[in-house]
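A.B. asks: generate coordinates for the sequence data below:
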Amino acid sequence: MPRFASHVLGSLLAAFAIAACARSDATPAAQTASAGVVAARAGGGMAGKLTDSVSTAADRGRIRGAESAPVWLVEVSDFQCPYCKQWHDQSFAIIDREYVQTGKVRLAYLNYPLSSMHKNARAAAEAAMCASVQNRFWALHESLFEAQSRWSEADNPIPTFDSLAVAAGVSAPAWRQCMSSHATAPLIDADRDRTASAGVRSTPTFFVGDRLLAGAYPVDSFRVVIDAALAKARGGK
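C.D. replies: Alright, predicted model coming up:
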């Protein structure tokens, strides 16, 4: 599996060679974009030009944290990517507790399913976004990573997604209708297009302030970058 280091992040981050899931045709990113730029393309949300009710609801459900938070953290991920699961298992809860729940950071999840490598990644993204329509994204997000080994190589992952979604608190009929109609597919496609244009070539990738991190960096590295972004947002240097 190819390994990718982040873009210019100082001596601490430069010391790591970080594992990531990459497209088979991936080349090193030629550009970077800040989390704020990615968010601004959606007017403060993530749905881009999509304004239908399903996309709007799904977009709202996959953003967490105070609207007044000075720093965006945008997670670009693939539910079937083992390195995305690694970051989730090791770092997500800590970042959420220390920065999101304290009002310092606003967190959003963007989909980048690597379907050529991960046969069920696209369906998992649709499952999560259909849950997001009902404001149950984060509950299913947790369950999809936790149960990744149960569905990642399944010939038909939908029954597993169904049981996980129901356990996450969705209205089953509405979720199933969303899935069968592929109602959130345009939003997932928009996620891929927007993040690719912003320099994403692998998962997980993160935009933190004006930094791009490609790979499952340890939580201490995120603390360094987030704290620097917070200091800059507050007028520091």
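A.B. asks: contacts and neighbour counts: CA atoms only from here.
C.D. replies: Noted.
A.B. asks: which residue packs closest to residue 188, ignoring adjacent ones?
C.D. replies: Distances taken as Cα to Cα, 6 or more residues apart in numbering place residue 111 nearest to residue 188, at 5.9 Å, with adjacent residues excluded.
A.B. asks: what about the one you found, how many residues nearby?
C.D. replies: Residue 111 sits with 27 neighbouring residues when counted by other Cα atoms under 10 Å.
A.B. asks: one more, for comparison:
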Amino acid sequence: MKSNKLMALGIVFSIAVLIVIGTIAYSIINDKKDKGNEMFAYSTQQSLGKDDAPVKVVEFGDFKCPACRTWDVTVLPRLKEEYIDKGKVQLYFINFPFIGKDSDLGAAAGEAIYKQDQDSFWIFYDEIYQSQKKDTEEWITEELLLNIVKEKLPKVDVEKFKKDLHSKEITEKVRKDSDRAQKLKVQGAPSVYVNGNLANPDFDSMKKAIDKELKK
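C.D. replies: I've put the predicted structure just below:
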């Protein structure tokens, strides 16, 4: 009888311990989410991948940035194949328009396109990098942007895009991204964060950081 009582108490204690551990783990996970939301405002950013992906990767970029174009061509395809498409990583792009006056125009175009269709933004992301010229030139023009929309983005309404491009709403989104980069003291582009931690943007360094987060 006494043995049965001790066994029952042991079971109750074990369950209580599991509940406490589960509560702590849940709290840690949500603290990370809250930290990320505070730092990057995930829900307002342009994203690629599943919302429930355990690892959040943030890229601060400028469409005029040559290194960002290289990252798009060499790193993103591998990141997409090995992590994003498998539901392990969700990628967020945050505007960091710092190179020239037309950097802001490129950022606004991305926001205006994303507002209409999420997938179209990532097509635009590739297309504008393919159109990149010297960073000393003001090559991001409304003519270029309209050509991309008309020729490559059938899901985007051209007239709505033209209206949104210079709207207060879109301008404010770009400004908030710039303020966020300044607050985080972003030094250059691409700057990459893995679950809130700054990482080197090369694929091997990112892979190491992502795999470390996946093991937690």
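A.B. asks: post the TM-score for the overlay when you can.
C.D. replies: The TM-score (TM-score structural alignment, normalised by the length of structure 2) is 0.75; 181 aligned residues with a Cα RMSD of 2.4 Å.
A.B. asks: before we move on, the earlier item: mind checking how far the residue nearest to residue 188 of structure 1 is from residue 218 of structure 1?
C.D. replies: Separation of residue 111 of structure 1 from residue 218 of structure 1 (Cα to Cα, to the nearest Å): 21 Å.
A.B. asks: likewise for residue 141 of structure 1?
C.D. replies: Distance, residue 141 of structure 1 to residue 218 of structure 1, using Cα to Cα: 20 Å.
A.B. asks: in terms of packing, which of the two has more residues around it?
C.D. replies: Legend: neighbour count by other Cα under 10 Å for residue 141 of structure 1 and residue 218, higher for residue 141 (24 against 15).
A.B. asks: need the counterpart of that one in structure 2.
C.D. replies: Using TM-score structural alignment, the partner of residue 141 of structure 1 in structure 2 is residue 125.
A.B. asks: quick one, what contacts its match?
C.D. replies: For residue 125 of structure 2, the contacting residues are 63, 110, taking Cα atoms under 8 Å, 6 or more residues apart in numbering as the criterion.
A.B. asks: roughly how far apart are it and residue 42 of structure 2?
C.D. replies: Distance of residue 125 of structure 2 to residue 42 of structure 2, given as Cα to Cα: 18 Å.
A.B. asks: what's the counterpart of residue 93 of structure 2 in structure 1?
C.D. replies: Checking TM-score structural alignment: residue 93 of structure 2 goes with residue 109.
A.B. asks: what helix or strand is that match located in?
C.D. replies: Assigned by DSSP states H and E, residue 109 of structure 1 belongs to strand 105-111.
A.B. asks: do residue 135 of structure 1 as well
C.D. replies: Using DSSP H and E, residue 135 of structure 1 maps to neither a helix nor a strand.
A.B. asks: and the strand holding residue 109 of structure 1, what does it pack against?
C.D. replies: Applying 3 or more Cα pairs under 8 Å, 6 or more residues apart in numbering; DSSP states H and E, we find strand 105-111 of structure 1 packed against strand 63-64, strand 71-77, helix 185-197.
A.B. asks: which residues in structure 2 does the longest one align to?
C.D. replies: For helix 185-197 of structure 1, the aligned range in structure 2 is residues 171-183, judged by TM-score structural alignment.
A.B. asks: which parts of the longest helix seen in structure 2 are buried?
C.D. replies: Across structure 2, the longest stretch assigned as helix under DSSP state H is helix 2-40. For helix 2-40 of structure 2, a neighbour-count test (16 or more other Cα atoms under 10 Å) marks 33, 36, 40 as buried.
A.B. asks: contacting residues for the most centrally placed residue in structure 2?
C.D. replies: Using Cα atoms, centre = their mean, the residue of structure 2 that lies closest to the mean C-alpha position is residue 92, 0.8 Å off. Contacts of residue 92 of structure 2 were listed using Cα under 8 Å, 6+ apart, and they are 42, 45-48, 56-59.
A.B. asks: can you map out the helices along structure 1?
C.D. replies: 10-14, 35-40, 53-61, 82-87, 93-95, 121-133, 137-146, 148-151, 158-167, 172-181, 185-197, 219-233.
A.B. asks: can you tell which of these is closest to residue 210 of structure 1?
C.D. replies: With Cα to Cα as the measure, helix 35-40 is the member of the helices of structure 1 nearest residue 210 of structure 1 (6.5 Å).
A.B. asks: what about residue 4 of structure 1, distance to residue 212 of structure 1?
C.D. replies: In this view, residue 4 of structure 1 and residue 212 of structure 1 are 12 Å apart by Cα to Cα.
A.B. asks: which one of those two has more residues nearby?
C.D. replies: When residue 4 of structure 1 and residue 212 are compared for neighbours, residue 212 comes out ahead with 25 against 21, by other Cα under 10 Å.
A.B. asks: once you drop chain neighbours, what's closest to the more buried one?
C.D. replies: In space, and not counting its chain neighbours, residue 212 of structure 1 is closest to residue 206: 5.7 Å by Cα to Cα, 6+ apart.
A.B. asks: that neighbour corresponds to which position in structure 2?
C.D. replies: Checking TM-score structural alignment: residue 206 of structure 1 goes with residue 192.
A.B. asks: looks like that match contacts residue 60 (just checking).
C.D. replies: Yes - counting by Cα atoms under 8 Å, residue 192 of structure 2 sits close enough to residue 60 to count as a contact (6.4 Å).
A.B. asks: what is in contact with the two at once?
C.D. replies: Counting by Cα under 8 Å, 6+ apart, nothing touches both residue 192 of structure 2 and residue 60.
A.B. asks: please report how far residue 39 of structure 1 lies from residue 159 of structure 1.
C.D. replies: 33 Å.
A.B. asks: got it, and residue 218 of structure 1?
C.D. replies: Taking Cα to Cα, one finds residue 218 of structure 1 at 33 Å from residue 159 of structure 1.
A.B. asks: what about residue 90 of structure 2, neighbour count?
C.D. replies: So residue 90 of structure 2, with other Cα under 10 Å, has 23 neighbours.
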